[in-house]
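Visitor: sequence first, then the predicted structure, then my questions.
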Amino acid sequence: MKRLALLLLVLSQLSFASAYDAHPKLVVVIVIDQFRGDYLQRYHNEFGEGGFRLFTDHGAYFSDCYYDYATLVTGPGHATIGTGSYTIGHGIMANEWFDPQINERVTSVSDEATHIVGVEGGQGSSPHNLLTDTFGDELRMATQGRSRVFGISMKDRAAILPTGHSANAAYWLDGKSGAWITSDYYMKALPPWVEAVNHSDEAKKFLNRDWKDAAGKVMGNTNPRNDEDGQPEDYFEIVGSTPFANDLELDFARSLITNEKLGTRATTDLLVISLSENDILGHAVGPDSPILHASIVELDRQLAGFFQFLDKQFGMNNVWLALSADHGVAPVPREVQTLHMPASEMDTKQFTEKLNEEIAKTTGKPGKYLRSAGLPMISLDPASWSDTKEADAEQIVGEAAVRTGALAYFTKSDLAKGRVPETPMGHKFANTYSPYGGWWVMVQPRPFTIPKEDGTTHFSPYSYDAHVPLAFYGVPFAPGVYRGHSEPIDLAVTLSSLLGTNKPAAATGRVLTEALKPPPNPPAGEKHLVK
C-alpha cells in the first residue's frame, strides 16, 4: 500500500510538472545551422541508436516542418526559433542590413553600446535589435530569474538571438584565435572556468588533424594554411568546416553545464546550442556532397556522446531535448542541371548593372540608385532619390527587378501596410516585414536560382531552404512520426506550454498537442478543481 501511495503521489506531481518545480531539470535545444529537413530520412539507416534516432525513433518527430517566411538565413532563423514568431514579430530580417541612422551596414546583433569580453578590443554584440522576447525570456521572468538560460554557437547571432534579452550569457567563438568570448551586455569579465578553457589547449588540439569518414577515408584536415592574399587563415575558417568544430562546441557545452551547475536548482534551466559546422561546410560543397554526408553521420555520433553525458549527469527522465535548424540550402546548380533541372547562377554584379539601367529608363537619368542588389533584398540609396517618395522609389525598383528577371517584388512600404497578394507567397513575404534597413525591396527569384559563387547558398522562400527538422525527446512527448504540417515557430510555444509559462509576446506558433502524452490521472478520490 505504501508503494502504491508513493506511486500515486509521483504521478500526481508529474501531472503538474513545470519549470517552477524543476520538471524537467534542464531543457536543451539543438539548432543545426543549414540542416535541411530531408537529411534525417536520407541518412537514417546510417545513424546509430543514441543520436538522431533518439528523436526520429524514440521521440516526437515532425517530418513536414517548413518556415513560412522569405529570408532563410541564420539571424532570422535563430530569432524565429526563440520567439515563436517570424520577422514581422521579431524584426530580424537578415544577418546584416543598412542602418540609416549611422549611414553604414550593421549586423543583426552588433551593438555600439557594448564591447567584446574575452579578447582585446572590438565592438560587442547584443539582442538589442530583437523586437520581442523569447521562450527563454519568459522562463526567466516566470521564475524571477531563478531559471538560468545560456546560448552557445560559433556565431554571435546564433548564440544571442534564440536565447533573448535576459539570458545569463551567450558565448561564441573568436574567429581568429578560437577563444570563447561574449560581450559586456552579459558580463564584465569571463567566468574563471571559461578563462581556464581558453588558456588550455582545447582549441589548439583540433588543429593539424585529419578527419575521416566512417570507413576511415580522409575527408579533410585542419592544417594551418594561407588565404588567397597569402595571409594565415583564421581558426574559424580552418576548423569551422570540419566535424572538430562540433566537438569544440559540445565540449564547451559540457563544461558550461558542469561549471554553471545547470539542472541543480529548484527551477528548470535552458541551454541553446547552435552547431555552425554544417553551414560552413555546406556552403562550400552543397547538400549532396559525400563530404557533407560524412559530416552528418559523424554529427550523429557526436550528438549521441553528448546525450550520454546528459543521461549520466541528470538521467534522461529529467531532460527535455528539442531539435531544429535555422534554414536549409539550395542544391549546387551545376550538379542538378545534369538532371535537367532549371537551376542557374546569377551574376550579382551584372544584375545590379542591369537593374540600374532599367531604373534609369523610368527616371530618365542615369545614377547609382542602389546601395546593394543581392537576393532577395535590394537596398536603395535615398540620396539618389531626392525628388521621389520612398514608396514610389521602391515601386520603381521593384518593377525594374521584374524586368531584369525576378518573378515578383514586395516593397517595404507595401509590406508595412500589409498590402500583399492573397497568395501563399504573398503571405511568406508579409511575414518578412521589418522596420529596419532604410529603403528596400524584396524580390522573389526563380526557383533554384542562386548568386554565382563556388558551392551554394540559402536565402529563398522555396522548400529546399525552408524545410528543416523539428523533433522533441522527453517525458511529455509521445514517440512517433508526425506528418501533419508544422513550423519552427511551434517549438517555442510548445515548450512554453509544457513549462507552464506564458508564450513569447509576439509568438504565433501552435502547441503541438498531437505529440504530447496526456497527463496522468489524479489519485482516486482526489479532484483537481479550477476556481
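Guide: Right, received. Where do you want to start?
Visitor: could you use CA atoms for every contact and neighbour count after this?
Guide: Noted.
Visitor: just the buried positions in stretch 382-393, please.
Guide: Within stretch 382-393, the residues that count as buried by 16 or more other Cα atoms under 10 Å are 382, 385, 390, 393.
Visitor: put this next to the previous one:
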Amino acid sequence: MKPSLLCLRPVRRLFLLTCLVAASSLATFPAIAAEKPAQPKLVVVLVVDGLPQEQVTRYRDQFGQGGFRRLLDQGAWFSNAHQAHGVTVTAVGHAAVLTGAYPYQHGIISNDWTDTKTLESMYCTQDNAHNYIGDETKPGAGTSPANLRASTVGDELRYATGNRAKVITVSGKDRGAILLAGKAGTAYMYMGKSGNFASSTYYMQSHPQWVQQYHASKPQDRFYGKEWRPLLADASYAGDASDDLIADEKNRFPFKYESKSGKPDAEYYGKLYTGPYLDEMTLDFARAAVEGENLGRNPAGVPDVLGVSLSSHDYVNHSFGPESRMSHDHLQRLDRLLANFFSYLDKRVGLDNTMVVLTADHGFPNVPEFSQSIKRDAQRLDGKQMSAALSKHLAEKFGQENLVRKWSPPNVILDYALIEQKNLKREEVENTAARFLLNYPGVANAFTRTQLENGNLPATRIGTLMQRAWNRQVSGDIMVVIKPFWYFSSGKQGTSHGSPYSYDTNVPLMIMGKPWIKAGAYGQYAEVMDIAPTLAHLLRVRPPSAAEGRVLTEALQ
C-alpha cells in the first residue's frame, strides 16, 4: 500500500509538492495560450497595382520604419513570389489573389477580351444589368463579378459564418475592388468623373449612411492646386533613369493637380489617378469603411476582411517606367501612407488582432528607350499590324480572305466556321499561322488552340504559364508570346506589362500577423495563388472552389 503524502519525510514531501505544482502549471499552459486570438479579427489584403518585386528591394533602404519596412521586418517576406500565369495584367492578377486560381479556371483572361462568337468586346467586370450608385454608368462599365467563375476566400468566409463576416473592398479601379470582393463581398471604386467612391446596384440599392457622410465632405477636392514634387533629396534619385529617356519636357516634376475650369471637375479628378493622391484617398476611404462597418469588431465574433487595391503605382509606371524618378518617388510616398494606415489599424483594431497581406497584381518592364540605352533588344510591337500581316499571309497561302477574325491581345481569333466551310484543315491553318508569327519581329512563341486544348505545350516555364492563362471557353485560338523587354503597343511613350517574364511575374508577397506568422525572409518559390489557401487555413474555412495554391506552412507559427 502506497504511503500518503502526509506520511513522507518533510524534505521529500516538499519536493513532491513542488513537482505537483509545476505539473499543474504545465497542464494549464494551453489554456493560457488559448487566450491569444485563435483567428485574426481582421484580415487586410493590400494589392499595390503594378509593383514589381525589384522595386521593393531596390528602394528598401529609403523606406521609413512603419510601412514596407514594417512588413519586411515583422512579417514573412517571400522574395521569389510570382503571379504564376502568362497574361500578367490587372484583372487577372486581382482575380488570383483571393481565388487562388489560374485564368483557365476563374475565367478572367485579361482586362478585356473579344467574345469569340459575337466579336463584341467584353470588359472583365462588365455587367449591363447593374449601375453605379449616384454616378454615371457607361455601357460596358465594371459593375459586378459576373465573369468571375471561382469563389474567393471572402465568399467562403461569408458562407461559413452565415454571412456574419463582412467583406469590404475599395480600389481606384473597379476591377481592383470587384475581383477582390468576389460574389459575396461589397466593392467600392473610384469614380473618375465625380471623385467619389461608389458601389453598384449588384451590391445594394443605396449607399449606407457612412458612405453618404464621407461623400458630403468632398474630400477629393482637398488636393486641388497641389503639386507633386520629389519627397527626398536629389541625391536619393541618382540611380534613376534620365527624364530625357522616359518623358517629354511637359511631363516632368512638378505635377500640378488642377483643371482648365479653375475648380474641381472631371478633368481634375482624372488627373488624380497618376500620382500619390488617389492612393491617399483610397486609404482614407478604407479607414471610413473600417469605422462605418465596424470591421475587426464584429459583434458576431467572426473575422472580417478588408481588401484595398492601390491603383496609382500602375498609372505612374505606365507613364514613366519603374526606372523613373516618378515611380521611385511614388513608392516612397506610398510607403509613408502605408505607415500611417498601419498605425491607424493598430489603434483601432490592434495589429496583434490583424493579419496583413501585401502583394501585387503584376510587375513591370522598363520603358523600351531605357532598355535600349543599356543594350537590350526592346521595342513596342503593334499587334493590329501584326494581325493584318498574318491575315494577308493566310489569304495568300489558302486563297481565302478573312481567316483571321480579330486580334484580342495576346490572342488571335480565327474563323473556324469559314475554315470548315472552305474544306480547309483546322490544324494546317493554325500551324501556318503559328509559323508565320514565330518569324514576325518581336515574337518569341505562338501556341495554337489544338496545342492548348491537348495540353501539348513545351514543358517549360513559359509553356506552363501560358497554358494556365488560356481558358477554353473564353480565350482565342492562337496565343502569342512576345520577346523579353518588348510589349504590345501602338503608342510611342511609356511602357506596359502582360508577359510571362520575371519582370512581370515576380511581385511582393508579404504576410504580417505576429500570433500566426513567423517573421523572416523566405527564398522558397511561392505564388500569389498561395495566399488564398493560406488564409483559408488560418480562417478555418474551406479553400476557394478553384484554388490550386499551397498553404505557406513554412511561415506559420
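Guide: Received it, and whenever you're ready, just let me know what you need. These numbers come from a predicted model, not from an experiment.
Visitor: tell me how the two chains score on TM-score.
Guide: The TM-score (TM-score structural alignment, normalised by the length of the first structure) is 0.89; 504 aligned residues with a Cα RMSD of 2.4 Å.
Visitor: tell me the residue in the second structure aligned with residue 241 of the first structure.
Guide: Alignment note: residue 241 of the first structure maps to residue 274 in the second structure; criterion TM-score structural alignment.
Visitor: contacts only, for that match.
Guide: Under the criterion of Cα atoms under 8 Å, 6 or more residues apart in numbering, the neighbours of residue 274 of the second structure are 312, 313, 315, 316.
Visitor: thinking the second one is in contact with residue 327, fair?
Guide: When you say that, I think you mean residue 313 of the second structure. Yes - with contacts defined as Cα atoms under 8 Å, residue 313 of the second structure counts as touching residue 327 at a distance of 7.0 Å.
Visitor: tell me which helix or strand the match of residue 241 of the first structure sits in.
Guide: Using DSSP states H and E, residue 274 of the second structure falls within no helix or strand.
Visitor: any chance you could map the helices in the stretch 251-400 of the second structure?
Guide: Using DSSP state H, counting those that start in this stretch, the helices of the stretch 251-400 of the second structure run over 266-271, 277-292, 312-320, 325-348, 368-373, 383-398.
Visitor: export the ones you listed to CSV and tack on distance to residue 490 of the second structure and mean neighbour count?
Guide: Converted to CSV, the helices of the stretch 251-400 of the second structure look like this (distance: least, Cα to Cα, whole Å; neighbours: other Cα atoms under 10 Å):
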stretch, distance to residue 490 of the second structure, mean neighbour count
helix 266-271, 23, 19
helix 277-292, 27, 20
helix 312-320, 14, 24
helix 325-348, 23, 20
helix 368-373, 13, 18
helix 383-398, 8, 16
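Visitor: the ones you listed: which one's closest to residue 223 of the second structure?
Guide: Checking the helices of the stretch 251-400 of the second structure against residue 223 of the second structure by Cα to Cα gives helix 277-292 as the closest, at 7.3 Å.
Visitor: show me what residue 520 of the second structure aligns to in the first structure.
Guide: By TM-score structural alignment, residue 520 of the second structure lines up with residue 480.
Visitor: contacting residues around its match?
Guide: 56, 57, 58, 59, 60, 61, 515.
Visitor: what number of residues are in the vicinity of the last one?
Guide: The reference is to residue 515 of the first structure. 21 (other Cα atoms under 10 Å).
Visitor: what sits against it?
Guide: The neighbours of residue 515 of the first structure, taking Cα under 8 Å, 6+ apart as the test, are 60, 477, 478, 479, 480, 482.
Visitor: please pick the buried ones from those.
Guide: Buried members of the contacts of residue 515 of the first structure, scored by 16+ other Cα under 10 Å, are 60, 477, 478, 479, 480, 482.
Visitor: among these, which are in helices?
Guide: Counting by DSSP state H, no part of those is found in helices.
Visitor: among those residues, which two are most distant?
Guide: The most distant members of these, if one measures by Cα to Cα, are 477 and 482, lying 11.8 Å apart.
Visitor: joint contacts of these two?
Guide: The contact sets of residue 477 of the first structure and residue 482 overlap at 60, 515 (Cα under 8 Å, 6+ apart).
Visitor: pull the distance from stretch 54-73 of the first structure to the chain's centre.
Guide: 12 Å (Cα atoms, centre = their mean, to the nearest Å).
Visitor: now do the buried residues in it.
Guide: So for stretch 54-73 of the first structure, counting by 16+ other Cα under 10 Å, buried means 54-73.
Visitor: could you list every residue that touches residue 269 of the second structure?
Guide: 192, 193, 194, 195, 220.
Visitor: any idea which of these is closest to residue 26 of the second structure?
Guide: Among the contacts of residue 269 of the second structure, and counting by Cα to Cα, the member closest to residue 26 of the second structure is residue 220, at 56.6 Å.
Visitor: just give the closest residue to the residue mapped onto the closest one from the first structure, not the sequence neighbours.
Guide: Mapped onto the first structure by TM-score structural alignment, residue 220 of the second structure lines up with residue 203. Spatial nearest neighbour of residue 203 of the first structure, excluding adjacent residues (Cα to Cα, 6 or more residues apart in numbering): residue 178 at 5.8 Å.
Visitor: against residue 79 of the first structure, how distant is the one you found?
Guide: Going from residue 178 of the first structure to residue 79 of the first structure by Cα to Cα, to the nearest Å gives 25 Å.
Visitor: between those two, who's got more neighbours?
Guide: residue 79 (34 against 21).
Visitor: and the more buried one, what is it in contact with?
Guide: 86, 90, 92, 130, 161, 162.
Visitor: repeat that for residue 395 of the first structure.
Guide: Counting by Cα under 8 Å, 6+ apart, residue 395 of the first structure has contacts residue 411.
Visitor: redo that, cut-off 10 Å
Guide: Residues counted as contacts of residue 395 of the first structure (Cα atoms under 10 Å, 6 or more residues apart in numbering) are 401, 409, 410, 411, 412, 413, 414, 440, 441.
Visitor: these two touch, right, the fourth one and residue 391?
Guide: Spelled out, it's residue 411 of the first structure. Yes - using Cα atoms under 10 Å as the test, residue 411 of the first structure is close enough to residue 391 to be in contact (7.5 Å).
Visitor: shared neighbours, those two?
Guide: 439, 440, 441.
Visitor: chain neighbours aside, what residue packs nearest to residue 391 of the second structure?
Guide: Among residues not flanking residue 391 of the second structure along the chain, residue 404 sits closest, at 5.4 Å (Cα to Cα, 6+ apart).
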